[in-house]
Structures are given as structure tokens and as C-alpha cells.
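Asker: missing the sequence, but the structure's below:
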């Protein structure tokens, strides 16, 4: 157990690896605590796969240590450069949510430092209300100092993958819901530049941790991981480079290139789960103004119609999305502010164009509310307090717990202030 000191005055938010797309780990009116040095592995039980680690440990460090031993995180987001504390605070999900749920489902216990400096252990069975308020609570219930969570056994470090083109949105939905086609991990890349008869066409990507008997004969070491071939974007691209015309060209080439792949193929886990990690400073592609990532969840039975309406509105706005990803969600967990709900989630990367894109996102928020959905707080940058309250029906329940454990609202971020997460002062 390491000492973690909370300042006696002022507000505080803990920052992991800073991979949240918005202002969740920023505090312009308070202090920010960095957690990189709080990164030790404390215990591992190879009979259950339960790892106990300090909250500053990253997925990259876990993968480096445990993949060669035959273990893999039960849930991983799209980058390995996130801290465990940050991943729990955002209750991250992955390509297997429809099978495995969020990371929080696999957390057996966590230690939380409260605003008064006391440490509190909580789990689904002990202090459970605080536990479920912390999962997805964006670091506002206290500082996560350590956590215990499950890893899953794997036979190899490889992924048996398959990519298939879907001609339109209906075919995409059909494949994502086909249990015969589905795999351990399944996700669809959506072409947001295509309309009319190709509206919503996609590349549906699926895969699973390869078994040893699925490896080719020349793959001698089942846990061999190729060195990361990291490239870097050396400068900010001019803002005119990414526009709806260049995006359309890129999407056409990507769709045709991926559509030519036939059958299953072996790939390494980093290429499958973390393709952007191999491109340092990839955000520079969007120029100095950057981009906004907008991710929503639309619940069943309105998911098909809601996702269609969102994509139609995006295309009609004539504002291109450089990247769009569609995934199925399984059942929601008990996290009061956890993002996933049974249905579908759509994530969009939108170049920052000022008021034009902000107005678009406000319009999309209205559609999301109409279909009973919500915006992911870990990627939000411009949601309003009123929209938040319409999207998260258990917010008041979370606020009551927040009031008990942090009555003076010591834990605050720019996100919490903007959204009045703890209520108005």
C-alpha cells in the first residue's frame, strides 16, 4: 500500500494516461493528480486469473507481462495505453461487449481513497452501492488506488480474424446479429460517405484468440508478438486535407481493399485490437483544430431505426466522419453511469469545424434522446446538462451516493462542472 495524499483544500481529479477524448481528466479550476507511478502489480492467482494491480498500471504493461504467460484482459478498449483506474472510471467496453460486458463486470474488488482521506474497499458484494457508482463514475467518487480483476486464458498471442464486406446497413445489422457468423470479437467499420443503395455499407470484422491448432506450421512460438512497427505523423496536416471528398476516396479504397480479403487469416493481437497505437500522433491528421469523437448507444428495440436516422442526418449535413464504428452491445450492468445498454453503439470521428460541427452534435443529441439512447461521457466534449439528465435515468441515484462520500465536492473535473454532474452549487 502506497501513500496517496489528498490536498487539504481545493478540488481534485485523478488523471491516468489522458486518453479520454474530452475534459474528463482536466480541471482548470482545481488540481490534477497524475497516477503513472502508481503502477505496481500486487498479486496474481493463476488458478482464477485474478490480477491485483495499482490503478496507474496500464493495459500495455499487463499485456507485456501476462500474454507470454497465457493470459489476456477480459475486456480491452481500442488502445492499450490506458490505465486500469481510468478504464474502471470510464467502465470501458470492447469488441466483445455482447459476450463479456464491460471491464467493470470483471472487477472483483477495488480500493478507493475518499475525499476525507480514508481508504474504502468495495466490490459487488461489499459496499456495493459505492462500487457501482465508481464504475463509470468518471473518477468523481474518489481516487481508485488499486483493483482486482479477471484475465482470461489464451492458447496463443494470435488472433484468427475474418473481414467481410456488407453491401448496406441492413446487411450490416443482419451479420452483426447472425449467431452463426458472430465470433468472440465482432465490430463493423461503416462507410459514412456512401448514400443511396450503398448507404451504411461496411466491413464486418470478427475474430477470436487463436487456438494452437489454428496456427500455421511455421509459427513456432505460440506467444510470439511481432515488435510494434510504430510510425509517426510528424506535423499537423493542413485543415483542408480532410474533407468529405478525400474521406470518400479513402473510404472507397478501404472498402475495396478489405473486401478483397477472403476467408480467415492469422494476425497479431496488437493489429487486431489497437491499430491506431502503431501510428503515433495520429490526431495530427486532423490538423491543429483537432477532432471530436462522438459515441452513442441506442437501446433495443429502437436501435436499427435510431442508428439509421443518425447516419442519415450525418450524411445530409455534408460533414464527413473520417472513422465510424458500429458494435452490438449486450445487457447493461448495474453501474449507475455506465454507458452500454442492450442494443448498438456508433462511434464517429468528426473534424473540428467550429460551430458547424457543434450544431450537428446538438442535433444528434436530440435524436439520441428521442430513441432512448445516451452519449459516452469518456468521449464527450459538448453535451449539455439537460441532455445528460435525459440520457442517464439513474443520475439522481448516483448524485445521492456522491453527496454521501464527497459532501464538499472535492472531486471535480471540467467535465463534471460543464455537465453539473453533482448538481448545481
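Answerer: That came in fine, so what should we check first? Everything numeric here is computed off the predicted structure, so don't read it as measured data.
Asker: Please make it C-alpha for all contacts and neighbour counts, starting now.
Answerer: Will do.
Asker: Check the burial of residue 46 by counting its neighbours.
Answerer: The number of residues packed near residue 46 is 13, by other CA atoms under 10 Å.
Asker: And for the one 4 residues further on?
Answerer: Around residue 50 sit 19 other residues, with neighbours defined as other CA under 10 Å.
Asker: who's in contact with it?
Answerer: The contact partners of residue 50, taken as CA atoms under 8 Å, 6 or more residues apart in numbering, are 44, 148, 149, 150, 151.
Asker: adding another structure so you can compare the two:
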């Protein structure tokens, strides 16, 4: 056992939960009154085979650092979420997905091996072919099967940092689904923004991209702005929401057409505005992300948007996309065949009633909510929509506990 293993083992003997970069919107990586293990120090790249694309690294390595190092060498991560400021361990614990789920699935599908340190100090290796039951529990296991310390990832060949991207405006959910069906065969990345202030059949912007083989765009310089302070009240409110959405839609329509862009602004648009969450004021915001089967997608999405409109609330960051029909990588993986809707809401007194209505729609449609972005899902809804919970519970580490696990699992 290495020195780092001994440190990890000693930490694991203290009940708690791992904390990477803290980008989850809810309480999956929080432990009120308990211990957090900061994994940022587990940040070494251990080995890389540039003929096969196999990368071995520690769990605290940040996805951004892998991309910056590997893309110039002709390799990249197959799956990245909407921010690159996520650790490898966090990406596995939440089985994150990206805009290309219909092509490559979720993050856990590309993990070949990982090593856990359990609360009793035992170091356990697992993977798709090594203790696959424990591996399936660890992928999307919310950090509750042990402390992930080392990971082997399968990268994919990359043609470089440039994408051929196109923005297409649409006028209603039927148009959105038609664009999704049309795009999945020829475009690796697909996602849409919708104006949820425009009714239950909203207008929106459909964005799609694929590798720009042999082409380069304009010289790209990484820039980021920072929201400098937290305003006393949310800047996203009933007065600002409609003009914000109208302006975003108008600007998006001006960008319509095909262009070659750098991967960072397309895949991680919010990373260019640091601490953007401050715009929601000192009370913060809730994100509500659901997935429902494709067969129920049109009606369920329309019902959710109608409920939001009737509540008087709305979302500026409303994202709609489809998931492909792929087997889940983990017992508790969120992605499934269907359509996913992600919405941000400012803190307000009407939210509990609105969320109850949205929960009812999602459950009736046979869908579920995304734990990585959840802070209030009822335990009954979680148990009803994640049927593999009993199989997962067999592999829980008794020394792992978080605010989320106590809220949704009782301990």
C-alpha cells in the first residue's frame, strides 16, 4: 500500500463523504454536521498509453486538465458534462452525461477499472470485468460505496479542438422532436434551449455540433468573466425573466447557420461566466432536471411547462435534449431512453407546490429526477423511480454518509 493509500484509508475510517470541486447543485457532496474528505489532492496523472488511449489517474484530477493535455495529443474524454470543472471521481459517482449521450452514453461506460478504499481500510479494485456488481453500484453510486482513489479511463480519438456547429430556431415541441430525430445520425452533440415564458409549446434554439475534420475556426482565446458580487435580490425574477429570454432567443437566431467553433464555448457555455450562480441572490436557486420515456415525452414536457406558466415562475436556463437508448452504466444511473428537461428556479414561496406538481407529472410518465442536481426530492419519489435501490444497498459502505443519503435512504 502506498503512502497515499494509507492516508486515504485513515480518512475512510472516519464516516463521511468525498468532496471534489463541489459543483453538484444539491446535497450529494454535503454532510451537515459530519466529515467531508476533500479529494482535490488526489490529482496525479499516473500513466497514459498513447496507442490505446488508456489513462490511469487519481480521482481528484479535473476533467478540464485532462482535456487540455490530451486533445493536442489526439485524444479526448468521450463524455463531458456542461462544466469541465468536475473531478473524475465526481463524474463517476454521478455518472454524468453530456450532449452526446445518443452516441457514447454516460461517463461510467468509459471507466475500465477503479480502486476504492472502504471505511475499514480495505482497498478494492473493480470494473466491468472485475467485481462487476460492486462496479455497477459505484458508478452513479453517489459516493456511497467507498472512496474512489484511482481510475482507468478509456479515451477516444480526437480530431482536435474544433467543432462544426449549427444553431436552428424552432417553434414548438413537435419541431424540437423532429430536429432531434433528424440530427442524431449525423451530429454528435445535440441540445436545445427553450423559452419557457413562451407557453407550453415553446420556441427555442436547437444547437448541434460534430468534429470539424480538417477545418479550423477563428483564433480562440479563453476568456472568462466573473459576477463580482451577490446582489441583495435575485436578478432572475418575474420582471426580468421575459426580457432575458426574448434577448437570448434573438441573439441565438442571429447566430443561426453553420460555423466552426472551439469546443469549450459550445460544450461548457456557463464556464465563461464564473460564479454565475450569484445572479440568483443570497437565497440561491434550485435546479429541477427530469427524464421521461420518449413515448411520454411530448405530453409530459408540455404538462410541466404548463404547470410552470400557471405558477407564475419560470427559468432562464431551460435545457431540453433527448437521451439515446443505451443500457445504464450503473445501478442508479439517471440517463435512460427519453427526453430530459433541466430548469433553474429562483428561491420563492411557490416552489414547493410547483415541485410537487412537477414530481407528479414525472412519476406518472415513468420518469425520474437527477440526484446530482437535487436538493429536495421526496424519499418516496426516489424509491419509486430508482428500482435498483435494494441491489445497490448491498454494496453500500457503512462508513459513507451524506446529506442526500440521509434524506433519500435514511442513513
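Answerer: The structure has been received and is ready for your questions. Fair warning: this is a prediction, and the values are worked out from it, not measured in the lab.
Asker: Give me the TM-score for these two chains.
Answerer: Taking TM-score structural alignment, normalised by the length of structure 2 as the basis, the two superposed chains have a TM-score of 0.95; 406 aligned residues with a CA RMSD of 1.7 Å.
Asker: What mean distance separates the longest strand along structure 1 from the matching residues in structure 2?
Answerer: For structure 1, the strand reaching the highest residue count under DSSP state E is reported as strand 143-153. Its match in structure 2 and strand 143-153 of structure 1 itself, once the structures are fitted together, sit a mean 1.0 Å apart by mean CA distance after the TM-score superposition for structure 1.
Asker: and stretch 303-314 of structure 1, which stretch of structure 2?
Answerer: Stretch 303-314 of structure 1 lines up with residues 297-308 of structure 2 when matched by TM-score structural alignment.
Asker: From residue 208 of structure 2, how far off is the closest residue to residue 398 of structure 2 other than its chain neighbours?
Answerer: Leaving aside its chain neighbours, residue 398 of structure 2 sits nearest to residue 119 (7.2 Å; criterion: CA to CA, 6 or more residues apart in numbering). According to CA to CA, to the nearest Å, residue 119 of structure 2 stands 44 Å off from residue 208 of structure 2.
Asker: likewise residue 289 of structure 2?
Answerer: When distance is defined by CA to CA, residue 289 of structure 2 is 21 Å away from residue 208 of structure 2.
Asker: before we move on, what about residue 405 of structure 2?
Answerer: Separation of residue 405 of structure 2 from residue 208 of structure 2 (CA to CA): 36 Å.
Asker: What is the mean deviation of the match of stretch 303-314 of structure 1 from its aligned residues in structure 1?
Answerer: Following the fit onto structure 1, the mean deviation recorded for stretch 297-308 of structure 2 is 1.4 Å by mean CA distance after the TM-score superposition for structure 1.
Asker: and the longest helix along structure 2, what does it pack onto?
Answerer: Among the elements of structure 2 assigned as helix by DSSP state H, the one spanning the most residues is helix 294-311. If you count contacts as 3 or more CA pairs under 8 Å, 6 or more residues apart in numbering; DSSP states H and E, helix 294-311 of structure 2 packs onto helix 173-183, strand 338-346, helix 351-364.
Asker: Residues touching the second one, excluding its own?
Answerer: Translated: strand 338-346 of structure 2. The contact list for strand 338-346 of structure 2, computed with CA under 8 Å, 6+ apart, reads 234, 236-237, 280, 283-295, 297, 301, 313-325.
Asker: quick one: it aligns where in structure 1?
Answerer: Using TM-score structural alignment, strand 338-346 of structure 2 pairs with 343-351 in structure 1.
Asker: coming back round to it: after the longest helix of structure 2, next one along is what?
Answerer: Per DSSP states H and E, helix 294-311 of structure 2 leads on to strand 319-323 as the next helix or strand towards the C-terminus.
Asker: For residue 289 and residue 208 of structure 2, indicate the residue with more neighbours.
Answerer: Shown here are residue 289 of structure 2 and residue 208; by other CA under 10 Å, residue 208 has more neighbours (26 against 20).
Asker: And that one, what's its match in structure 1?
Answerer: Taking TM-score structural alignment, residue 208 of structure 2 has residue 206 as its aligned residue in structure 1.
Asker: If I follow the layout properly, its match ends up in contact with residue 165?
Answerer: No - Residue 206 of structure 1 is not in contact with residue 165 according to CA atoms under 8 Å; the separation is 11.7 Å.
Asker: how long is stretch 388-407 of structure 2 from one end to the other?
Answerer: Counting by CA to CA, the length from the leading to the trailing residue of stretch 388-407 of structure 2 is 17 Å.
Asker: Now find how far off-centre that stretch is within its chain.
Answerer: 20 Å (CA atoms, centre = their mean, to the nearest Å).
Asker: Can you report how many residues lie near residue 363 of structure 1?
Answerer: Burial of residue 363 of structure 1 is recorded as 14 neighbouring residues (other CA under 10 Å).
Asker: That one corresponds to which position in structure 2?
Answerer: Residue 363 of structure 1 maps onto residue 357 in structure 2, with residues paired by TM-score structural alignment.
Asker: residue contacts, its match?
Answerer: When contacts are counted by CA under 8 Å, 6+ apart, residue 357 of structure 2 touches residue 307.
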